[in-house]
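I'd like to go over a predicted model; first the sequence, then the structure.
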Amino acid sequence: MSKCSKRNEDIVAKFRSGMTLEAIGQEYGVSRQRVQQIIQMYGLSRDSGGVSANRSNKLEMIADLCRKGRTVTEIAQETACKHTFVTKSLKQLGLKARTPAQRKYGDESAIISFASRSQSLRDMAKLMGVNEHSLGRYLNRHYPEILKRISKRPTSEESEQRKLMVKQMLAEGKAPKEIAQDLKLNLPTLKAWMKYNHVS
């Protein structure tokens, strides 16, 4: 077998594996048109490989990564495709990738599970290891009924109990910083609450 025919067979094999005409031409030091002529000599059309084969492989990879729960951005990075190509491909395949928020907070069953074990939004955020405010915004947009359930305002009786507790701690000589730590509040929140409720 001559060197030329060996090279041509390598070119055809690379084209079938999904390599583009330009990339093959650069590798072998020939023009894109010459690569196309070689491929045609072997009875292949442009649809037999190159971008078409590459696209088919990419679609399979995109579908697989989507089923594994990746976001569009993660799929684009892992497949070296543009974000728009991934989005269009998923739409064409009838698949929907997880959003970054879903990835961060979990699906509906995870949200419900965390909410059932939480007394407040703060508790839920701590359990999930996420920011309380961003979780609140996410729940407000996607699960407002869960947010209402865990964001109940304390009753007047609970507020009175808290007032008495804070007054007692102050009488014991505790500083606001210590009280805030005991009540698991941040200091500015406690100070604002004390000012609002006339506790000093």
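Received it, and whenever you're ready, just let me know what you need.

when you work out contacts or count neighbours from here on, use the C-alpha atoms and nothing else.
Fine.

the strands in this structure, which residues?
Shown for the chain, no strands are assigned by DSSP state E.

what are the ranges of the helices in it?
Chain-ordered helices for the chain, with DSSP state H as the definition, fall at 3-16, 21-28, 32-41, 50-67, 72-79, 83-93, 100-105, 108-116, 121-128, 132-142, 144-150, 156-171, 176-182, 187-196.

got these as a markdown table, with mean neighbour count columns?
Output for the helices of the chain, formatted as a markdown table (neighbours: other CA atoms under 10 Å):
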| stretch | mean neighbour count |
| --- | --- |
| helix 3-16 | 16 |
| helix 21-28 | 16 |
| helix 32-41 | 16 |
| helix 50-67 | 17 |
| helix 72-79 | 18 |
| helix 83-93 | 15 |
| helix 100-105 | 14 |
| helix 108-116 | 14 |
| helix 121-128 | 18 |
| helix 132-142 | 15 |
| helix 144-150 | 15 |
| helix 156-171 | 14 |
| helix 176-182 | 15 |
| helix 187-196 | 13 |
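
middle-most residue in this protein, spatially?
Central residue of the chain (CA atoms, centre = their mean): P100, 2.4 Å from the mean position.

roughly how far apart are that residue and G50?
Distance, P100 to G50, by CA to CA, to the nearest Å: 33 Å.

also E78?
Per CA to CA, E78 is found 20 Å from G50.

how much space between S52 and L21?
For S52, the distance to L21 - CA to CA - is 11 Å.

ok, now E160?
77 Å.

same deal with T87?
Taking CA to CA, one finds T87 at 26 Å from L21.

second one coming, line it up with the first:
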Amino acid sequence: MPGRDQPPRDRRLPTAPAAGEVRAQVTLEEFDFTASSKLPAAQIRDLGALRWLHAGESVILFGPVGVGKTHIAQALGHLAVRQGAHVRFAKTSRILADLAGGHADRTWEKLIRELIRPDVLILDDFAMRQLSAAQADDLYELVSERQGRSLIITSNRAPSDWYPLLPNPVVAESLLDRLINTSHQVIMNGPSYRPNKRPRNPTDKTK
């Protein structure tokens, strides 16, 4: 849980680090676990007890596009906020772009400190594409510096498929060992959850 050196608690909803974008509030209670019999409802609800947060562990949610990974990640983040944790949400691509810019304008150290500080950092859409050597190094530094602080990661790929996306096998082994071996892995499968959230046409009689 929050360390003694932490600043006053940020009880806002999880936000994107640079833009400060406030996400709509989502909860586990409003998630439709009946959308697919393949969803591990019991495992996800157990994560809602936040034992992983108190232990400084992480959560990896992976599966096809649209099954609700980001919803669950944000819902767990909101539960952590309610317990007084500092939570931050960001697209992984945005973090990597910000850190790349930080190398150019010498703000990298400041950006890394800001990303290390939260008790929970949510990395959405992790491992979407091949990473450059510089991006892999930045991720390694971020994950290494956050040892003992929780991550929530969403990905369309299983962790076993992340290795080929990292150009340096030594960095890949070190980075993924830190991520995978301290994380609760949740396989989310089934059809897209998004059609269930689509606004209904008042004239549409289908259910």
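That came through, no problem. These figures come from a predicted structure and were not determined experimentally.

quick check: TM-score for this pair?
TM-score for the superposed chains, counting by TM-score structural alignment, normalised by the length of structure 1: 0.20, backed by 64 aligned residues with a CA RMSD of 5.1 Å.

show me the helices in structure 2, by range?
Assigned by DSSP H, the helices in structure 2 fall at 41-47, 51-54, 69-82, 92-105, 108-116, 133-145, 169-180, 194-197.

nearest to F126 of structure 2, of those?
Closest of these to F126 of structure 2 is helix 92-105, at 5.6 Å (criterion: CA to CA).

what comes up buried for that closest one?
Within helix 92-105 of structure 2, the residues scored as buried using 16 or more other CA atoms under 10 Å are 92-96, 98-100, 102.

show residues contacting it.
If you take CA atoms under 8 Å, 6 or more residues apart in numbering as the criterion, helix 92-105 of structure 2 is touched by 17-18, 107-109, 111-112, 123-126, 134-135, 138-139.

out of these, which are buried?
17, 108, 111-112, 123-126, 135, 138-139.

list just the nearest of those residues to I180 of structure 2.
Closest to I180 of structure 2, out of all of these and judged by CA to CA, is F126, at 13.0 Å.

contacting residues for that closest one?
91-93, 153-156.

find the nearest non-adjacent residue to it, please.
In space, and not counting its chain neighbours, F126 of structure 2 is closest to S155: 4.9 Å by CA to CA, 6 or more residues apart in numbering.

quick one: that neighbour from K69 of structure 2, how far?
As judged by CA to CA, S155 of structure 2 and K69 of structure 2 stand 8 Å apart.

and these two? which has more neighbours close in?
Taking neighbours as other CA atoms under 10 Å, S155 of structure 2 and K69 compare with K69 leading, 26 against 22.

the more buried one against Q185, yeah?
No: if you go by CA atoms under 8 Å, K69 of structure 2 and Q185 don't touch, sitting 12.0 Å apart.

any residues in contact with both of the two?
Listed as contacting both K69 of structure 2 and Q185 by CA under 8 Å, 6+ apart are 61-62.

winner for burial among the helices of structure 2?
Of all those, helix 69-82 has the most neighbours on average by mean count of other CA atoms under 10 Å, namely a mean of 22.

which strands and helices lie in contact with it?
Using 3 or more CA pairs under 8 Å, 6 or more residues apart in numbering; DSSP states H and E as the contact test, the elements touching helix 69-82 of structure 2 are strand 58-62, strand 87-91, strand 120-126, strand 150-155.

give me that answer again for 10 Å
The contact analysis (3 or more CA pairs under 10 Å, 6 or more residues apart in numbering; DSSP states H and E) places helix 69-82 of structure 2 against helix 41-47, helix 51-54, strand 58-62, strand 87-91, strand 120-126, strand 150-155.

mind putting the ones you listed into TSV with distance to G77 of structure 2?
Shown next, in TSV, are these (distance: least, CA to CA, whole Å):
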stretch	distance to G77 of structure 2
helix 41-47	11
helix 51-54	10
strand 58-62	11
strand 87-91	6
strand 120-126	7
strand 150-155	8
